[in-house]
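A.B. asks: what's the 3D shape of this:
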Amino acid sequence: MKAIVYDRFGAARDVLSLQEIEAPRPGSGEVTVDLVFSGINPSDVKARAGTRPGVTKPPFPQVIPHSDGAGVISAVGDGVNAERIGERVWIWNGQWRRAYGTAANQITLPQDQAVVLPDNVSFETGAILGIPGLTAAFTVFSGGDVAGKTVLIQGGAGTVGLLAVQLAKWGGAKVIATARGAGAERAREAGADAVIDYADADLAARILAANSGQPVDRIVEVEFGKNIATDTEVIAENGTICAYGSALEMEPVFPFYPLLFKAVTIEIALIYLLSESERTATIKRLTRALSEGALNCPVERVFPLADCAAAHEAVEAGNRAGAILLSTD
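C.D. replies: The predicted structure is shown next:
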């Protein structure tokens, strides 16, 4: 099979190469998926660049990057129902603690990591579900239903944030999002009831005003460190702040006392490490939303497999209006 590989950290154009390697055969409990698209996330480019603290070399002699993808099951191992052959699926954790990810023609992995893709959902959307889709669904619904509640989505125009806006609205919540410029319009089109510029000097007051002066029940947070003061001010008693990022401030000052006297739950979400029960519930919720046509997953650009380095550079550049994908078939 053709695959993008690297064996050392560095700039995309320096370390990524297209090679022909032998496709692993499915073992017991495994399936082989003929991939159509591979999704590229910021975590993929950071892993290739070697920017994770304390990590000095790749964990395997040869790595095929990317954890997300979508395609069709072409072979199954022992213990897997042969009727799964021909099934349209999307992939999660394709390259998490594994050497071979989705930047290839095929991937072989445990069958539970190949989830049925509803017939009404495109392969492009399927390639976005593993990290952005599951992160959005978990951060919105980890505490249960949100019907009748107010959910604040900080960063409502990003790949995760835009999906979180749609999911929260589908779940029956009042949705307030922060975004600016063209991103603000995207968040509105996704269903946000109010969109506020995240750089507003009176951001907390504006958020409260958008909720008729009342605090919000739940916050989906992309920049925990930078926004914790605002979040503390606007969160309701017994509310939850579910954070999946804090890139701009990795060592935040934590206002414990004000949060204590609101009995706020702080939840840190790393989608790679969901428990089995959490992942099952999140996949079920996400699948239902997809089946009901509740999600639009925008794609910024699709690159051919051979141009993987350019695709990584597009992710690193940021300022995107959608996901970056590789065409892998």
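A.B. asks: can we go C-alpha only for contacts and neighbour counts from here?
C.D. replies: Fine.
A.B. asks: in the chain, which residue is closest to the centre?
C.D. replies: Nearest residue to the geometric centre of the chain (CA atoms, centre = their mean): P132, 1.7 Å.
A.B. asks: Could you list every helix and strand in contact with the helix or strand hosting N238?
C.D. replies: Assigned by DSSP states H and E, N238 belongs to strand 235-243. Applying 3 or more CA pairs under 8 Å, 6 or more residues apart in numbering; DSSP states H and E, we find strand 235-243 packed against helix 134-141, strand 216-221, strand 265-268.
A.B. asks: quick revisit: tell me the contacts of the nearest residue to the residue nearest to the centre of the chain once chain neighbours are set aside?
C.D. replies: Distance criterion CA to CA, 6 or more residues apart in numbering; nearest residue to P132, sequence neighbours excluded, is V160 at 4.8 Å. V160 makes contact with P132, G133, T135, A136, according to CA atoms under 8 Å, 6 or more residues apart in numbering.
A.B. asks: quick one: V160 and L295, what's the gap?
C.D. replies: Computed as CA to CA, to the nearest Å, the V160 to L295 distance reads 12 Å.
A.B. asks: ok, the residue nearest to T287 when sequence neighbours are not counted - how many residues close by?
C.D. replies: Excluding its sequence neighbours, the residue lying closest to T287 (CA to CA, 6+ apart) is P118, at 7.4 Å. By other CA atoms under 10 Å, 18 other residues sit near P118.
A.B. asks: now P118: how far from T282?
C.D. replies: Going from P118 to T282 by CA to CA gives 15 Å.
A.B. asks: just to revisit the earlier point, what about the helices and strands packed on strand 235-243, which gets the closest to Q106?
C.D. replies: The closest of the helices and strands packed on strand 235-243 to Q106 is helix 134-141. By CA to CA, the value is 22.1 Å.
A.B. asks: okay, the angle between the closest one and strand 216-221?
C.D. replies: 160 degrees (axes from the mean of the first three to the mean of the last three CA atoms, to 10 degrees).
A.B. asks: which helices and strands does helix 134-141 pack with?
C.D. replies: Using 3+ CA pairs under 8 Å, 6+ apart, helix 134-141 sits against helix 159-170, strand 216-221, strand 235-243, helix 276-291.
A.B. asks: and this one, so I can compare the two:
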Amino acid sequence: MKALVQDQIGSPLDVVELRDIPEPQPGPGQTLVRMVAAGIHPGDFFFTQGLYPEAKRPQLPGQVVGNHGVGRVVSGGTLAAGTLVAFSAGRVWAEYAAIDTQALIPLPDDYPIDRAAQLMPAITARDLLTTSEVQAGQWLAVTAGHSLVSSLLIQMARRRGVRVVAVVRRRIAGRDLEALGAEAVIALAELDVPLADAVRAVTGGAGLNGVADAVGGEVLTQLLDALTFRGRAVIVGAYDPEPFKTTALRVLMELQEIRAYVYRYFFAPPPPEDADYLKSVLDELADPAVVVPIADRHRLEDFRTALEETAARPEAGKRVLVFD
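C.D. replies: A predicted model of the protein is given here:
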């Protein structure tokens, strides 16, 4: 079968290769899945560079890459052959994958494939909104506003009455975050005042009750400065490797919180009690009124273009690897 494989640590642009390798044989507790689609996510870049915790680092040489996808059951496990499933797992950028049976999330047979491939970003967006604890009428800052997770988060927040400030590097023609539900969009390239001051201006001096941040560095420093009493910042990404700053006294006296978030099913498969939660996310993701920006679809043979475009223009929309 064809698969995307790495033999050494590094950027996927440098270390991922297309190869023919043997089809995986499912072991005990695994199901063989024929891949249908897989989104390319920031976590895939972290993975190939060995930046994840030890238990989630590449096993070299010959590591098949890719973390999240959608496919159809071939054999093994308890689900009928042909069942459409989504999953967070490793070794999925290949024509077939052996997946922990417990990790499989069954989908309706007619579920839109492009959206099924974005289930994990949708779960992340929902979890960020919940973890921030921002209530209806309060303000939430969302960085990397053009990313898929942030775009979904903005829409989910609007549906729940949460007021959103979207922070982007620059405005992009054809990407209207106000139409998605952001009450204000702050483009860093256009700022002539500190970001914290711009946030206070657009919130009428109210400041932020929460931050969902994928950037870090000075952007997070400024947003923490605009965080209110009992405000909470949730860190989900790290585009900027520079440190962010706050003071222990401010965190202490303002009862602020800074939390980390990783994929909900990063270390363990979905427990049975998550069934209602997953159905809720799937239903919202399938709603035609929810905008899911997809930049393009790529065959495995075109993986390099997909990776290069993801790295150079992530704000353009998701790149999806397709196998059918």
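A.B. asks: State the TM-score obtained for the two superposed chains.
C.D. replies: Scored against TM-score structural alignment, normalised by the length of the second structure, the superposed chains reach a TM-score of 0.84; 317 aligned residues with a CA RMSD of 3.1 Å.
A.B. asks: before we move on, back to that, mind putting the helices and strands packed on helix 134-141 of the first structure into CSV with distance to G318 of the first structure?
C.D. replies: Formatted as CSV, these follow (distance: least, CA to CA, whole Å):
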stretch, distance to G318 of the first structure
helix 159-170, 11
strand 216-221, 18
strand 235-243, 20
helix 276-291, 26
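A.B. asks: So for E313 of the first structure, which of those sits nearest?
C.D. replies: Smallest distance to E313 of the first structure across these (CA to CA): 16.6 Å, for helix 159-170.
A.B. asks: helix or strand right after the closest one?
C.D. replies: Heading C-terminal from helix 159-170 of the first structure (DSSP H and E), you reach strand 174-178.
A.B. asks: What's the average distance for that next one when superposed on the second structure?
C.D. replies: When the second structure is superposed, strand 174-178 of the first structure averages 1.5 Å from its matched positions, counting by mean CA distance after the TM-score superposition for the first structure.
A.B. asks: in whichever helix or strand comes after that strand, what's buried?
C.D. replies: Per DSSP H and E, strand 174-178 of the first structure leads on to helix 182-189 as the next helix or strand towards the C-terminus. Of the residues in helix 182-189 of the first structure, G183, A184, R186, A187, R188 count as buried by neighbour count, 16 or more other CA atoms under 10 Å.
A.B. asks: now do stretch 164-182 of the first structure
C.D. replies: By neighbour count on 16+ other CA under 10 Å, the buried set for stretch 164-182 of the first structure is 164-171, 173-180.
A.B. asks: Repeat that for stretch 320-328 of the first structure.
C.D. replies: Within stretch 320-328 of the first structure, the residues that count as buried by 16+ other CA under 10 Å are R320, A321, G322, A323, I324, L325, L326, S327, T328.
A.B. asks: residues in the second structure aligned with it?
C.D. replies: Counting by TM-score structural alignment, stretch 320-328 of the first structure falls onto residues 315-323 of the second structure.
A.B. asks: hmm, back to that, so which two of the buried residues of stretch 164-182 of the first structure are the farthest from each other?
C.D. replies: Maximum pairwise distance among these (CA to CA): 24.3 Å, between G171 and R180.
A.B. asks: With adjacent residues omitted, what lies nearest to V202 of the second structure?
C.D. replies: Distances taken as CA to CA, 6+ apart place A184 nearest to V202 of the second structure, at 6.8 Å, with adjacent residues excluded.
A.B. asks: Trace the one you found over to the first structure, please.
C.D. replies: Using TM-score structural alignment, A184 of the second structure pairs with A194 in the first structure.
A.B. asks: now the helices and strands packed on strand 235-243 of the first structure as JSON lines including mean neighbour count and distance to A243 of the first structure?
C.D. replies: Shown next, in JSON lines, are those (neighbours: other CA atoms under 10 Å; distance: least, CA to CA, whole Å):
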{"stretch": "helix 134-141", "mean neighbour count": "26", "distance to A243 of the first structure": "7"}
{"stretch": "strand 216-221", "mean neighbour count": "26", "distance to A243 of the first structure": "4"}
{"stretch": "strand 265-268", "mean neighbour count": "14", "distance to A243 of the first structure": "5"}
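A.B. asks: Please identify which of those is closest to K149 of the first structure.
C.D. replies: Using CA to CA, the nearest of these to K149 of the first structure is strand 216-221, at 6.1 Å.
A.B. asks: mean shift of the closest one relative to the second structure?
C.D. replies: Mean for strand 216-221 of the first structure is 1.3 Å (mean CA distance after the TM-score superposition for the first structure).
A.B. asks: so what does that strand touch, helix or strand wise?
C.D. replies: helix 134-141, strand 150-154, helix 224-234, strand 235-243.
A.B. asks: closest to A269 of the first structure among the buried residues of stretch 320-328 of the first structure?
C.D. replies: The closest of these, once distances to A269 of the first structure are taken by CA to CA, is A323, at 20.5 Å.
A.B. asks: list the contacts for that closest one?
C.D. replies: Listed by CA under 8 Å, 6+ apart, the contact set of A323 of the first structure reads G39, I40, I128, T159, C297, P298, V299, E300, R301.
A.B. asks: what about the residue nearest to V202 of the second structure, how many residues close to it?
C.D. replies: The burial count for A184 of the second structure: 17, using other CA under 10 Å.
A.B. asks: That one reaches D176, doesn't it?
C.D. replies: No - taking contacts as CA atoms under 8 Å, A184 of the second structure lies outside contact range of D176: 10.8 Å.
A.B. asks: Report the mean deviation for the helix or strand harbouring V73 of the second structure after fitting onto the first structure.
C.D. replies: Secondary structure from DSSP H and E places V73 of the second structure in strand 68-75. Taken against the first structure, strand 68-75 of the second structure registers an average deviation of 1.8 Å after superposition, with mean CA distance after the TM-score superposition for the first structure.
A.B. asks: Good, wrapping up.
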